[in-house]
Each structure stands twice: as structure tokens, then as C-alpha cells.
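>>> here are the coordinates; sequence isn't available:
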């Protein structure tokens, strides 16, 4: 009888021990260990990723620049195909001082504005109709604007203005020609594209005349065309040069 009572407590203790061990084993299995990357590895990964991204960005920028240059070139070529012959005819008329021929290209409604410098002054710069150009009074003195630097009024006859502020260089043989592209850059504001919206501006440019001036004696002549009834007419003749 005593042996039965002894066996019972031992059996009870064994059962509790078995249950406890099982519980501990389950808890251990549920624990997940996550290894953190070493700091150096993480830095290397970030640096590697950053370098790759920078390379991608640089390539993308390079591609965009190339596309932009191609687009600009294509645009210029397209504009040139539209206006080059017309502009050459106008420039030839200016070179030859053929006012009758020039009048044929002047806009029938707007006339043509003459600007002695790159800034187009819509209040001071003179505008002539085709009829006025064809029958120009070459002895009459006009006030065309103001000289750069001195601020004195530009008071010249049309022939004198032509020699000083239109064809003062052989623009028919210009070193560079731009189509809606500004070539000459000086201190004066170039507002031609603001004044002449929806226009084509052809610029004949000499980057320098005398080497001793290192480009400060550059010259440009810009011919501004606007379209009417499927024809391009000249509405502006802009002379530009280095200004103070």
C-alpha cells in the first residue's frame, strides 16, 4: 500500500516535467533570429546603389542634351528651308540699295521697322510702308533713335542710316547665319522675339571684324519676317553690335 502512494507522486512529478519541457521547446522554435547587416556592408550597398543612380542620371541628362541639340538643329534646318531664299533676296536688295525691290517684300499691313540696336524700341524706332520705302525722300533727315553711349539723337537721311545701321558690313558673306537663333550677344537687351511674335528672324553675324578688338567689334543684321496669306514679309530690320 505504501508503494502505491510512492509511485503516485513520482508519476505526477514526471508528467509535470514532461509538459514543462515541451512548452520550453515550443517557445524556442517560435523565436526567429534576424541577422543585422554589418555597418560596412550597409555603407557599401548604399554607395553602390548611389553610384549606379548617378550614372543613370548622367546618362539621361546626356541623352536629353543630345536630343535637344538634334531638335534645335532640325528646327533650324526646317526654318532655313522655309525662309532662306526669301531672306537672301531681301538681303541682296539691301546690299544693292535697291529700294524698289525691297519694297516688294515689306509687309502690306505692318510696314517695316528699323532698329539701330538690338533692343527694339516700338515708340522711337521708325516704321515705313512699302510705298514710303519705294518713294523715299533721300534728302530728308529722320530721327531714328539714340546713339549708344552718348545718348545723342540719331539724325540721318535714309542713305546715311543705311550705311551706318543697316549694311555697314558685307552681311551677304557673313561668317554665321542663325534661324530663330541669337548669335550676337551684347549689353543691350534683345527683345526681338517678344516684339515680333510668331515670326522668323534670320541673323547674319560677324563674331569680330578686327582681331585686335577680340570680338568686341562684332556685327549682326537681323531680318524679321511675318506670314500673311501664305507669304513671308519683312516687318523688321534690326542692326546690332557691341554696346556700352
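Structure's in. What do you need? Small disclaimer: the values here were computed from a predicted structure and weren't measured. Numbering: from 1, shown residues only.
>>> Could you use CA atoms for every contact and neighbour count after this?
Noted.
>>> tell me the contacts of the closest residue to residue 210 other than its chain neighbours?
Distances taken as C-alpha to C-alpha, 6 or more residues apart in numbering place residue 217 nearest to residue 210, at 7.1 Å, with adjacent residues excluded. Contact analysis of residue 217 by C-alpha atoms under 8 Å, 6 or more residues apart in numbering lists 207, 208, 209, 210, 241, 242.
>>> helix/strand/coil for the second one?
Read that as residue 208. coil (DSSP: H, G, I helix; E, B strand; the rest coil).
>>> That one: what's it in contact with?
214, 215, 216, 217, 218, 219.
>>> Show me which of those are buried.
Applying 16 or more other C-alpha atoms under 10 Å to the contacts of residue 208, the neighbour count classes 216, 217, 218, 219 as buried.
>>> Correct me if wrong: the last one contacts residue 240.
Read that as residue 219. Yes - using C-alpha atoms under 8 Å, residue 219 makes contact with residue 240 at a distance of 6.0 Å.
>>> for the protein, which helix is longest?
helix 39-95 (DSSP state H).
>>> want to compare, so here's the second one:
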């Protein structure tokens, strides 16, 4: 029995390590708090740095320590933080505070050539070698290859920049990511678009593409002209809802320091304060990894205007089939028909994590 238990634990450790990524975004840390970086993978080890709740770091490697997974992280060039900058040594953080990603610029065998990776599977990663563009200078096809993940080192667009003008015409930063990500998002939206020709559904897809860029003026064009946009921090409408007009969305100042009170966190019950822009950024908005879009008629507490026609959708992100995975997130979008055109009238973030 002990041997079986050991085998199971070892299997779980290997699986956990493989599910990590080249990059990590800090999660589960209060907005005004920081994540401690340790010299060793141990809570009692000496603290050598701090990373803010908004931090984004490179991941060197991960190691199972008893029942916890720890990862060795490092600051990305030009994305250093006040207490985590210019470090000569890497540090360790508990993986439960990281959301992993395998999308980004990398060094290949230590060389900076603006190489961009779009995904990894097991020990291999898909690197973009080249791409073809159309007359509008938009990518129409990618040429990629799969290479060993061990050869890669995650970096920022600054740290991966090349001095070769053929590779990096901008000279100081890599710039291909925007075009590649846009191509991948468009490809995914085309796949989703083929599912139905419903006008509300097609409007939803157009909105998702615009929303992924978080540009207030273009988002405002989809907001209901008279009802405005209802936003909720919770997983249902009706509790602490906030309402904004299309003009208020259009006039969002990205650098504004004015924070709204949105509600309280689950569990601790901490008060949540965010600017309007930060709240929109808090909602899931990356279209390329969308797994499923489900229409529904019960609008999670949202009250459709009298005699108006509404349609609700839940956009879902998850790594495994939902019935097998207890960790997923969704964006609930409520659309309302107004003078023959569909507009976005409600948004909230649905999620379930353990």
C-alpha cells in the first residue's frame, strides 16, 4: 500500500511540474500586498525580494516540495518592480500564487532574436519561424516549428530584441507579438463564427474581438445607447451592480486613479476597489483560448427592459473538459436588441477555482 501511495505522489508531482509555463502572472495576492520571493523553496527561507500583485515574471523551473509546488522565478527586462529589480539571483515562490502561460518572447539557446512562442505541450513548444501577410499587412499564415522547451528562456519584448534590422526593424523592442496574437484571435473567432449565423451571436463575436484589446472608444460603440452597461463583480447581477453610459466608457482615462467600490472578495471579505479600466481588464478578454460559448435564457439576475428582447451568452475558458475540471472562468455577456441592432447591456465574470 505504501509503494502504491509513493507512486501516486510521484506521478502527481511530475504532472504538476509539467502543467507550469514559461511565464507566471501573480494571483491570489491582495492589490495592496506583495508576494515574497525566497532564496529556497521554503516558507521559512530568507526573503530576497517582493513582487506586487500585478507582477509578471519569467519561470525558470518548478519543484515539488512535499505537498507544495514551488517555482524559481526571475524579473523580465523592463518589467522590473520596486523590490524585484536587477536581481543577480533568482528566487522561489509557491506555485499557487502563479497563473502560468506559454505565450511570449523567448531566448533560444540564450540568443535574442525576437523569437515568439505561441504554446507548449509537454516538453515541446511551438515557435513562430515566419509569417505571410496580405495586402492589408495582416498575417494570413504562420510558419512554425516545435522545439525542446529546455532550450527556451522566457523574456520580454525588450529582453528578446535583436540588433539585426531584418529580424527586429523597430531596433529596440520586438513587435511581432501584436500581429501574431491578432491572427490567432481572428482564426479562433472564425472557428466560433461557423457555429451559428444568429445576429446576436455574431455581434457577441465582434464585441469579444474589440474587448480583447481593451480600447475604451471601440468598446463604447457596442454599449447599449440608452440602458448603458451594467457591470457586476459577483457571479450574478443584482448585488452591488454598477451602471455606466456609453459616453462614460468612451471617456475612460486609462491613467485615472479614481477607484470605484465593487464589493467584497469571497472568503476573506476584503473590500474591492478598482478603476473602471482596471475592472474591464479584470474580466476575461483573451479570445484565442476560448473553449466554448453557451447561450442561455436565464440572465443570472439581469433584468431585461420591459418589452425588450435580450440574449445571454457565457464565454468559457478551461484547459480540460468542464465536467472533468474544477477550475474555469467565464465571461457572461447580456445583449439587448434596440432598434433592430444588438448591443451589450451587461457583463460579469463567472468563475470557479479550487
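Ah, there it is. Everything quoted here is computed from the prediction, not taken from an experiment.
>>> one step back: alignment lookup: the residue nearest to residue 210 of the first structure to the second structure.
Using TM-score structural alignment as the criterion, residue 217 of the first structure maps onto residue 327 of the second structure.
>>> That match and residue 281 of the second structure, how far apart?
Distance check for residue 327 of the second structure against residue 281 of the second structure: by C-alpha to C-alpha, to the nearest Å, it reads 20 Å.
>>> so where do the helices sit in the first structure?
Assigned by DSSP H, the first structure shows helices spanning 2-30, 39-95, 99-103, 130-134, 158-165, 192-195.
>>> Of all the ones you listed, which one is nearest residue 230 of the first structure?
Of all these, it is helix 39-95 that lies closest to residue 230 of the first structure, at 11.2 Å by C-alpha to C-alpha.
>>> quick one: contacts for the residue most central in space within the second structure?
Central residue of the second structure (C-alpha atoms, centre = their mean): residue 286, 6.0 Å from the mean position. By C-alpha under 8 Å, 6+ apart, residue 286 of the second structure lies in contact with 185, 212.
>>> Can you tell me how far it is from residue 119 of the second structure?
14 Å.
>>> next one: residue 234 of the second structure
With C-alpha to C-alpha as the criterion, residue 234 of the second structure and residue 119 of the second structure are 31 Å apart.
>>> These two - which one has more neighbours?
Shown here are residue 234 of the second structure and residue 119; by other C-alpha atoms under 10 Å, residue 234 has more neighbours (19 against 16).
>>> which position in the first structure aligns with that one?
Using TM-score structural alignment, residue 234 of the second structure lines up with residue 117 in the first structure.
>>> For the stretch 201-350 of the second structure, just list every one of the strands.
Listed in chain order, the strands found in the stretch 201-350 of the second structure under DSSP state E, counting those that start in this stretch are 229-232, 242-244, 260-264, 271-274, 292-296, 310-317, 328-338, 341-352.
>>> Go through those strands and name the closest to residue 51 of the second structure.
So among the strands of the stretch 201-350 of the second structure, strand 271-274 is nearest, using C-alpha to C-alpha, at 19.3 Å.
>>> mind checking how far that closest one is from the chain centre?
On the basis of C-alpha atoms, centre = their mean, to the nearest Å, strand 271-274 of the second structure sits 20 Å off its chain's mean C-alpha point.
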